[in-house]
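[1] Quick one: sequence plus predicted model below, questions after.
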Amino acid sequence: MSKPMHLCNHPGCMTLIPYDQRYCEKHEYRKPTSYADKEQRHLMNKATYHRRMTSKHEGKYQRFYRSTAWKKLSHHWLMMHPLCVSCEAHGIYRKGDLVDHIVELRDDWSKRLDPDNLEAMCISCHNKKTWQEKHKRAAKHEQK
């Protein structure tokens, strides 16, 4: 009888490996080899978190998305509106994974807790929308 198999833990890797391993041979480098490596990774993650939370441009938004008010509102919104609005518009019924602001916070901070500015979206649709808005913003910035 052979060992049970599972996918490699590296994001997107579809290699099947024995159940008692975490990574395939290709991604074995991701596995911390010692306590020092784990400590180094922890310090890097801590520095990244601190930089994002205190950044002049990102900090305000990062703190908002971690606030109790946002967590309660977004959780309630998903309970009341469980389907992705973008998929539903195309006749597909898919569970909404997160709550998105129709008008981005960067464009109108006052609408951050406005229920009329919220919509439930699946991860895929949210990523597409975010990518499009990011590129629109970059194009506007280049025109100036």
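    Received it, and whenever you're ready, just let me know what you need.
[2] Please make it C-alpha for all contacts and neighbour counts, starting now.
    OK.
[3] Centre-most residue in the protein?
    Against the mean C-alpha coordinate of the chain, by CA atoms, centre = their mean, the closest residue is residue 123 at 7.9 Å.
[4] any idea how far stretch 71-85 is from the chain center?
    Centroid separation for stretch 71-85 versus its chain: 16 Å, with CA atoms, centre = their mean, to the nearest Å.
[5] do the same with stretch 101-119
    For stretch 101-119 - counting by CA atoms, centre = their mean - the centre lies 18 Å from the chain centre.
[6] now stretch 87-104
    Chain-centre distance of stretch 87-104: 15 Å, with CA atoms, centre = their mean.
[7] Below is an additional structure, to be compared with the one above:
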Amino acid sequence: MKYRGDHTQKFYQSREWRAFRARMLPRLRPHGCAYCRRPFEPGERHLQLDHIQPLKENWARRLDPSNVRLLHIGCHTERTHRPDRRRPVNNDGLPDDWV
């Protein structure tokens, strides 16, 4: 795993992030994985809320609902750790029907 700065690590452990994640998961889950487009299995728990614009690029968007998407954990790993294999979902990185 790549090293995260102290402020980023603290953010992902904060109540603020956990509450935001809890609000976003049910909203994004019905759309399936924003990377591979496959639906999530019923009861699937290994999902990753991914920042479209990384925190290191724009800290101010860390809790912006338009800057997150839901991915399978494997898709998140591929997208995050293999830059040569990154691919956009659409222009804004969100499912087409996401509101």
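    Done, it's in. Model, not experiment: these values are computed from the prediction.
[8] quick revisit: quick one: map the residue nearest to the centre of the first structure onto the second structure.
    Counting by TM-score structural alignment, residue 123 of the first structure corresponds to residue 73 in the second structure.
[9] I figured that match was touching residue 46, is that so?
    Yes. Residue 73 of the second structure is in contact with residue 46 according to CA atoms under 8 Å; the separation is 5.8 Å.
[10] what sits against the residue nearest to the centre of the first structure?
    Residue 123 of the first structure sits next to 96, 97, 98 when contact means CA atoms under 8 Å, 6 or more residues apart in numbering.
[11] Mind checking what secondary structure the counterpart of the last one in the second structure has?
    Yep, that's residue 98 of the first structure we're talking about. Aligning on TM-score structural alignment places residue 98 of the first structure opposite residue 48 in the second structure. When classified by DSSP: H, G, I helix; E, B strand; the rest coil, residue 48 of the second structure comes out as strand.
[12] List the contacts of residue 48 of the second structure.
    Counting by CA under 8 Å, 6+ apart, residue 48 of the second structure has contacts 70, 71, 72, 73, 76.
[13] The last one: what's its closest spatial neighbour, skipping adjacent residues?
    What it means is residue 76 of the second structure. Residue nearest to residue 76 of the second structure in three dimensions, not counting chain neighbours: residue 48, with 6.6 Å by CA to CA, 6 or more residues apart in numbering.
[14] Tell me which stretches of the second structure form strands.
    47-51, 68-72 (DSSP state E).
[15] Is it possible to get TSV of those strands that adds distance to residue 5 of the second structure?
    Converted to TSV, these look like this (distance: least, CA to CA, whole Å):
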stretch	distance to residue 5 of the second structure
strand 47-51	16
strand 68-72	20
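[16] Show me the one of those that comes nearest residue 18 of the second structure.
    In terms of CA to CA, the element of those nearest to residue 18 of the second structure is strand 47-51, at 10.7 Å.
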